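In: following is a predicted model, sequence given first.
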Amino acid sequence: MQSSKNIAEVVSHFKCAADVGSQKAYGSGHINDTFLLKNVQPSGPDYLLQRINHRIFTNVEKLTDNMRRVTEHLKNKIKEHGYGDPLKEVMTLIPTDSTRFFYKDSSGDYWRMFYFLSDTKSYDVVKTEKQAYEGGKAFGKFQAMLCDIPAGEIFEVIPDFHNIQKRLQHLDEAVANDHLGRVASVKNELDIVAKYAASMQYFQQPEQVATLPKRVIHNDTKFNNVLLDKNDEAQCVIDLETVMDGYVAYDFGDAIRTIINTTTEDEADLSKIQLNMPLFNAYVKGYLKEASKFLTDAEVNSLMKGALLLPYMQAVRFLTDHINGDKYFKIKFEGHNLQRARAQFQLVKMLDANAAAMHNTILNEMDIYKTAQY
């Protein structure tokens, strides 16, 4: 926990009325540190203060400009189309006293602030079909509202973020270095990596590169990055630091990764990892309700490829970090990243066994929306 003195110094540079003494850690993110601060005025909005992990997000100025541009675009879309209240449905950055939207403190740490969206909730594990459907709608609508930003105009915050060839290269480098001597204990996991490696490079195939459009997407669509209101209806998509160009299937795949799993992403008992098909079906319905308006046939055909790739890629990333000494993801105990990797590999196996049927569900649902549009 940051000291109140340090938090007070940071907060003093933002145009807000935060009660520094009310700070408490908030959320379950792996990368940044987030604190909830109450407003000194009881009727005023509360705040989220985040310390940005600048070892990962190395260009904080460009990152912040991305977030500012995207949130403004989303707010304008909501206003234009009468979707609802832009202050509730989009995160709002708070400026500093220098009119920037981030602050660098004397220790070299970077900070940003948002208004806290009250009466909302997020879920690490999806419980109901309604939650899954609303999550699908939220991410589908998010993509639809951003699809008119041309590719290439948003700064690439983390180069090759979803390039599996690069992720596999990083794993190979970690294995070759093995500076903590952990490789000998992960031979089974490395065999799984090798088994699927070729098929997971679908999005790097020349035919797909030529056919699939790059779009501005979220790139981190874990279900807990959707805020639902008190009625479990989607209100806002959050955690926008990885918004940049990519394939829509990446967002679809990461959402399915966290929605379809019957347990948590770091489940130690692999027998508990099963596929909740009703939740998958509900998410597909919600997603295509919004995304069917702009998706090409090639993109629709790629969605299930994304659903296979993202848990595989996440497993590769967890395994790489474990071998390297847990430098990227926060861990709660020794071996946590390895446990995460094993759980994600198990999920890949389950998805692979059911991929054909799941792809047909997507196509059938897309046909329903196509028919309704004509």
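Out: Thanks, I have the structure now.

In: going forward, measure contacts and count neighbours with C-alpha atoms only.
Out: Noted.

In: residues contacting K38?
Out: K38 makes contact with 18-20, 22-23, 45-47, according to CA atoms under 8 Å, 6 or more residues apart in numbering.

In: mind putting those in CSV, secondary structure, neighbour count and distance to T99 included?
Out: Below are the contacts of K38 laid out as CSV (DSSP: H, G, I helix; E, B strand; the rest coil; neighbours: other CA atoms under 10 Å; distance: CA to CA, whole Å):
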residue, secondary structure, neighbour count, distance to T99
A18, strand, 24, 18
D19, strand, 17, 21
V20, strand, 22, 21
S22, strand, 13, 25
Q23, strand, 21, 24
P45, coil, 17, 20
D46, coil, 21, 20
Y47, strand, 23, 18
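
In: ok, second structure coming up, stack it against the first:
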Amino acid sequence: MSEPQDPAPADSRRRLLDIARRFLGDAAAPLAVAPLGDGLINDSYRVQAPAGAFVLQRLNSAVFPAPERIMANLSALADAAAAHPELGVRLPALAAADGLAYVRDADGGLWRLMECIEPSRTLPALERPAQAAEVGRVLGRFHRLGASLEPAALAVTLPGFHHTAGYLAALEATAAEARLDDAGRDTLARIGARRDLVSVLDEAVARGDTRPRPIHGDPKLDNLLFDPAGERALGLIDLDTVQPGLLHHDIGDCLRSCCNRAGEAGAASARFDVGLCEALLSGYAETTAGLLSATEIDLIVPATRLIPLELGIRFLMDHLQGDRYFRVRHQGENLTKARRQLALVADIERQAEAVEAAVRRAFDQTHGPGR
């Protein structure tokens, strides 16, 4: 197998090959390395080796202050999956080098090599309710697996993640020092008009209506693998944000991503598909009967509004701070993304009664009428 040239400089390519071989243990093995995906945080590469295909990643230490914690969480999750095969949670296997699941490069960067689950694909959008139900089942099985772990068994990999009030405070402090154009001022005003929504989950925790559990943290459509036909969901990938959190963070983010007919990169006129929402939650309820209380089920609709609002806050803040967190292809992209998320919030609000009814129907199947 030849080692084809790629657009990266030769010294960078040699470094990637050297790091991959530290995991694979064969200095003479022919390898092909190519950039993989459009991830916003980590650097990712596909490695083709005689033993199969792998994903090589350098974790972004500017985002994750203690990347070793990520690797410890992945090990704990893999142990739980091995102890509960009946749940059918598919996780990419990690390669080891010198007894560790990661290596350090000369600059101190942390790299990992993991199985590339094949054959598989991601979907640009959900086209049918059956696909949405598959997504719900995969997320439900993952939450069932998380329920087998104590939250304290997992380290916090991303401090402040999903602390919406903290994001809003940081945004307002940034905006006070920034020069906003008309679009920026309008976006900030739309966020401010929903200030009452920002603490809805924090207040629920304070009342004892819900509690922290292990979560995925980023179950968007891009992080869901399907079979080649796009019919059966295989599992969740991108597990860097696995840590203690609220199930509603995952549910809201999954619905936000999977039920927007305009897509993640679609037009500002987002459209929340209530039919896909009901199908996804029906699949979730099918695999998680008894996991959520009736009060927690009632929090799903507020959470589904909150998560795109939170992401809109984060996109706008990054735009005002010079695009330091999310990678962008052009100036202003994060502002556009913020406005898309707020358009989605508005569409969910417009259909509030229909979304509430869809949630009730989805969970009535497993909890009974009235839950």
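Out: Perfect, thanks for sending it. Fair warning: this is a prediction, and the values are worked out from it, not measured in the lab.

In: now I251 of structure 2: how far from A303 of structure 2?
Out: Here I251 of structure 2 is placed at a distance of 8 Å from A303 of structure 2 (CA to CA, to the nearest Å).

In: please apply the same query to E172 of structure 2.
Out: In this structure, E172 of structure 2 and A303 of structure 2 are 22 Å apart, going by CA to CA.

In: which of these two has more neighbours?
Out: For the pair E172 of structure 2 and A303, the greater number of neighbours falls to A303 (24 against 15), based on other CA atoms under 10 Å.

In: aligned partner of the more buried one in structure 1?
Out: A303 of structure 2 maps onto G306 in structure 1, with residues paired by TM-score structural alignment.

In: these two touch, right, that match and R257?
Out: No - the pair G306 of structure 1 / R257 is not scored as a contact, 9.6 Å apart, by CA atoms under 8 Å.

In: contact partners for the residue nearest to the spatial centre of structure 2?
Out: Averaging the C-alpha coordinates of structure 2 gives a centre point, and the residue nearest to it by CA atoms, centre = their mean is D218 (1.5 Å). With contact taken as CA under 8 Å, 6+ apart, D218 of structure 2 is in contact with 238-239, 241, 250, 253-254.

In: now do the same for it: its match in structure 1.
Out: Under the alignment defined by TM-score structural alignment, D218 of structure 2 is paired with D220 of structure 1.

In: that match and C16 of structure 1: what is the separation?
Out: 28 Å.

In: which residues does H54 of structure 1 contact?
Out: With CA under 8 Å, 6+ apart, H54 of structure 1 has these contacts: 60, 109-110.

In: helices along structure 2, start to end?
Out: Along structure 2, counting by DSSP state H, helices occupy 10-24, 67-83, 129-147, 164-177, 182-192, 200-207, 247-258, 274-287, 294-298, 300-320, 333-350, 352-367.

In: reformat these as TSV; add distance to D105 of structure 2.
Out: As requested, the helices of structure 2 are exported to TSV (distance: least, CA to CA, whole Å):
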stretch	distance to D105 of structure 2
helix 10-24	8
helix 67-83	14
helix 129-147	32
helix 164-177	33
helix 182-192	40
helix 200-207	40
helix 247-258	33
helix 274-287	41
helix 294-298	44
helix 300-320	28
helix 333-350	31
helix 352-367	48
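
In: indicate which one of those helices is closest to A95 of structure 2.
Out: Minimum separation from A95 of structure 2 across these (CA to CA) falls at helix 10-24, 6.3 Å.

In: could I get the buried residue list for that closest one?
Out: Residues of helix 10-24 of structure 2 classed as buried by neighbour count (16 or more other CA atoms under 10 Å): 13, 16-17, 19-24.

In: from the middle of its chain, how far away would stretch 148-162 of structure 2 be?
Out: Relative to the mean C-alpha coordinate of its chain, stretch 148-162 of structure 2 is positioned 15 Å out (CA atoms, centre = their mean, to the nearest Å).

In: hmm, which of the contacts of K38 of structure 1 are common to structure 2?
Out: With both residues aligned by TM-score structural alignment, their matches' CA atoms under 8 Å, the contacts of the contacts of K38 of structure 1 that structure 2 also has are 22-23, 45-47.

In: D178 of structure 1: which of the residues you listed is nearest?
Out: Proximity to D178 of structure 1 was ranked across these by CA to CA; first place goes to Q23, at 39.9 Å.

In: matching M67 of structure 1 against structure 2, which residue comes up?
Out: Alignment note (TM-score structural alignment): M67 of structure 1 maps to L74 of structure 2.
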